[in-house]
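Peer 1: pasted the sequence and its predicted model underneath.
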Amino acid sequence: MTAAVTEPRGAGASVFVSNGGVRLHVLDNGLLGAAAPPVVVVPGMGESAAEYGWLLDQLGERRAVVVDLRGRGGSDAPASGYAWEDHISDLGAVISALEVERPVLVAFSRGSSYALGYALEHPEQVRGLVVGDYGARHVRPPDAVVERQLRAEIRGVPMIDRMAEHAARAVFTESRDVPLWNRLSGLNFPVLVIRGGRRSTVVTDQVADQWRRALPAVEIATIPGAGHDLWSGDPDAYLAALIPFLDRLTDVGRDGA
């Protein structure tokens, strides 16, 4: 069930979707019936949908939505329920409730593991996947690393200030390591991995090679001046990697594939 909110944010309006009693906030540009494949944006850990209003503005004549995963942005922050599977379920609820047909999933950082999990469960419902500087796995960091990550800053704001503390902690403590490399051969749609060229990137040359071994058809694009934060320093460079990939999927769709 969805309920529209009239307040616009950038190119999108706020919509709410219920998933098992958890209310999820979504930004939706409302371009129903657009010819290009729709896009579902999945932010990273601690990021909110509102930070991606600029991206909706740049996606042209495409239906595009950005999801506030549970515990983030305008979505509910339940006391528990932050496992990998819960986040995958959130994506499924949004895609189903908003009737987003065969979207391209555009994900960032930890959001990539949720998008990849959804794509592996529903490959027939996905047109393409963009992984934002991440490997093919869901990660449960050691406790000592969790504390550092909770205090790490994203665009000048500490993680712990971006989410309710119980939700931020639960995202890590309720997670488990889920390696996905050996499942990538089951993907039957194009996949693009975007990484930064600086040393702070997650997809190092070694991880890029691991992507190529596990999924020979994968495309890998490198943004030379970026680190793990792929776009805030130079949005145009990020778009230069993303938009041609989306355009190729549009051309494939027009050819009837």
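Peer 2: In hand now; what should we look at?
Peer 1: rest of the way, CA atoms for contacts and neighbours
Peer 2: OK.
Peer 1: the chain: strands as residue ranges?
Peer 2: Counting by DSSP state E, the chain has strands at residues 2-9, 12-19, 22-28, 39-42, 64-67, 104-107, 128-132, 137-138, 153-154, 157-158, 178-179, 191-196, 219-223.
Peer 1: which one of these is the most hemmed in?
Peer 2: Of the strands of the chain, the one with the most neighbours on average (mean count of other Cα atoms under 10 Å) is strand 64-67, at a mean of 30.
Peer 1: chain center to that strand, what's the gap?
Peer 2: 9 Å (Cα atoms, centre = their mean, to the nearest Å).
Peer 1: what does stretch 218-225 give?
Peer 2: 17 Å.
Peer 1: again, but for stretch 67-86
Peer 2: 14 Å.
Peer 1: relative to Asp57, which of the strands of the chain is closest?
Peer 2: Closest of the strands of the chain to Asp57 is strand 12-19, at 8.4 Å (criterion: Cα to Cα).
Peer 1: need the contact partners of the closest one.
Peer 2: Residues outside strand 12-19 that contact it (Cα atoms under 8 Å, 6 or more residues apart in numbering) are 1-8, 23-30, 53, 56, 65, 89-90, 93-94, 97.
Peer 1: follow-up on the earlier one: so can I have CSV of the strands of the chain showing distance to Gly256?
Peer 2: Formatted as CSV, the strands of the chain follow (distance: least, Cα to Cα, whole Å):
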stretch, distance to Gly256
strand 2-9, 31
strand 12-19, 29
strand 22-28, 26
strand 39-42, 19
strand 64-67, 21
strand 104-107, 16
strand 128-132, 15
strand 137-138, 32
strand 153-154, 41
strand 157-158, 45
strand 178-179, 34
strand 191-196, 19
strand 219-223, 22
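Peer 1: adding another structure so you can compare the two:
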Amino acid sequence: MVKSYFVHNTEVALHVLEKGEASVFAPSLLVINGLWEPAERAIPLLSNLPGHVVTFSFRGRGLSSTPEQGYDLAGHLGDIEAVVKHCGLDNYCVLGFSRGAAYALGWSLRNQQHMQGLLLVDQPPVHSSHSEKTVKFWSELNYSGVPILNFMRRTALEGLADEAQEIDFAPQLSQLQIPVTLFVGRNREAVIPSDISEDDLEKYKRSICSLRIIEFLESGHMIPDEEQGKYIREVRKWMGAFSDQQMTVKL
């Protein structure tokens, strides 16, 4: 059963979806969604993964509240921290998709001592800036026939344009001492192509000795939708490996 509730990061109410409970026999999974995605976009994972899975809507997305400020990296990491603390996550895994993977990278570089593993889904090692041009682009965009503004408020898009600064995580990747898996879309004919260039891939490979790469040949960027079955199976296998390790230690 999936619980729906709100967690507060000072004045910001964050909508959380949580399935299951933390266990000493398997790590919890925190799912960090993409730029415009509300918590509900992770329901296929919550519905099909065993164990304890948590996701949420960042400020300005989904059912979460929309402050006027706090759309830089620090503001988003603060939202993650509020959810992690409320749910009591420790020795957990983190999955980040698209821009959510940039937030996941920023979080993991500061908090990996409390984590078991990191899964990045089709995102270069960069927290990108935004501009008025990108505000216009996202404000006018439909995905699967639905306006993006149904999921993310324009105030949040404008906040990103005002506050988000580009941060290149590539020089810090070698600091990651936890296992890292990268999902990459390989279908060059996809409507939304992969965000990962060959140069990005080489940066990951050079810097992370534990890196494991999973290719999705029928997907571009939108792996969770374009190959949902394989996506869920690969996440299950990834989480299962950590569960097996944890069970062995406990026994």
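Peer 2: In hand now; what should we look at? Just so it is clear, the structure is predicted and the values come from calculations on it, not from any experiment.
Peer 1: let me see the TM-score of these two.
Peer 2: Superposed pair, TM-score by TM-score structural alignment, normalised by the length of the second structure: 0.91. Supporting alignment: 246 aligned residues with a Cα RMSD of 1.7 Å.
Peer 1: which residues of the first structure fall in helices?
Peer 2: With DSSP state H as the criterion, the first structure has helices at 53-58, 84-97, 111-121, 143-151, 159-162, 165-173, 205-214, 235-254.
Peer 1: got those as TSV, with distance to Arg195 of the first structure and mean neighbour count columns?
Peer 2: Converted to TSV, these look like this (distance: least, Cα to Cα, whole Å; neighbours: other Cα atoms under 10 Å):
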stretch	distance to Arg195 of the first structure	mean neighbour count
helix 53-58	17	18
helix 84-97	23	19
helix 111-121	12	24
helix 143-151	20	14
helix 159-162	21	18
helix 165-173	23	19
helix 205-214	9	15
helix 235-254	9	15
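Peer 1: out of those, which gets nearest to Pro190 of the first structure?
Peer 2: helix 235-254 (8.2 Å).
Peer 1: which part of the second structure matches the closest one?
Peer 2: Under TM-score structural alignment, helix 235-254 of the first structure corresponds to residues 228-247 of the second structure.
Peer 1: got a list of what Phe242 of the second structure touches?
Peer 2: Ala26, Pro27, Gln116.
Peer 1: same check, this time on Asp209 of the first structure
Peer 2: Asp209 of the first structure neighbours (Cα under 8 Å, 6+ apart): none.
Peer 1: what's it aligned with over in the second structure?
Peer 2: Under TM-score structural alignment, Asp209 of the first structure pairs with Glu202 in the second structure.
Peer 1: and if you look at Ala64 of the first structure?
Peer 2: Using TM-score structural alignment, the partner of Ala64 of the first structure in the second structure is Val53.
Peer 1: circling back to that earlier point, tabulate the helices of the first structure in TSV, adding columns for distance to Ala136 of the first structure.
Peer 2: Output for those, formatted as TSV (distance: least, Cα to Cα, whole Å):
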stretch	distance to Ala136 of the first structure
helix 53-58	24
helix 84-97	13
helix 111-121	7
helix 143-151	20
helix 159-162	23
helix 165-173	17
helix 205-214	8
helix 235-254	19
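Peer 1: I'd like to know which of these lies nearest to Tyr134 of the first structure.
Peer 2: With Cα to Cα as the measure, helix 111-121 is the member of the helices of the first structure nearest Tyr134 of the first structure (6.6 Å).
Peer 1: which residue numbers in the second structure does the closest one align to?
Peer 2: So helix 111-121 of the first structure sits over residues 100-110 in the second structure, by TM-score structural alignment.
Peer 1: contacting residues around the matching stretch?
Peer 2: Contacts for stretch 100-110 of the second structure (Cα under 8 Å, 6+ apart): 32-35, 73, 76-77, 80, 94-96, 115, 118, 120-127, 169, 172, 175-176.
Peer 1: one step back: nearest spatial neighbour of the match of Ala64 of the first structure, chain-adjacent residues omitted?
Peer 2: Spatially, and ignoring its direct neighbours in sequence, Val53 of the second structure is nearest to Leu29 (4.8 Å; Cα to Cα, 6 or more residues apart in numbering).
Peer 1: roughly how far apart are that neighbour and Trp107 of the second structure?
Peer 2: Leu29 of the second structure sits 14 Å away from Trp107 of the second structure, going by Cα to Cα, to the nearest Å.
Peer 1: please apply the same query to Ala156 of the second structure.
Peer 2: Remark: distance between Ala156 of the second structure and Trp107 of the second structure (Cα to Cα) = 20 Å.
Peer 1: now do His221 of the second structure
Peer 2: Noted for His221 of the second structure: a distance of 22 Å to Trp107 of the second structure, by Cα to Cα.
Peer 1: what does Val249 of the second structure give?
Peer 2: For Val249 of the second structure relative to Trp107 of the second structure (Cα to Cα), the value is 26 Å.
Peer 1: what's the answer for Met247 of the second structure, then?
Peer 2: From Met247 of the second structure to Trp107 of the second structure the distance is 26 Å (Cα to Cα).
Peer 1: do the same with Val180 of the second structure
Peer 2: Distance, Val180 of the second structure to Trp107 of the second structure, by Cα to Cα: 14 Å.
Peer 1: repeat for Arg233 of the second structure
Peer 2: 25 Å.
Peer 1: same question, Ile214 of the second structure
Peer 2: Separation of Ile214 of the second structure from Trp107 of the second structure (Cα to Cα): 22 Å.
Peer 1: swap in Ser4 of the second structure?
Peer 2: In terms of Cα to Cα, Ser4 of the second structure sits 23 Å off from Trp107 of the second structure.
Peer 1: one more: Ala161 of the second structure?
Peer 2: 21 Å.
Peer 1: next one: Leu63 of the second structure
Peer 2: Taking Cα to Cα, one finds Leu63 of the second structure at 23 Å from Trp107 of the second structure.
Peer 1: what do you get for Trp238 of the second structure?
Peer 2: 20 Å.
Peer 1: swap in Thr155 of the second structure?
Peer 2: 24 Å.
Peer 1: which position in the first structure aligns with Gly20 of the second structure?
Peer 2: Taking TM-score structural alignment, the alignment pairs Gly20 of the second structure with Gly30 from the first structure.
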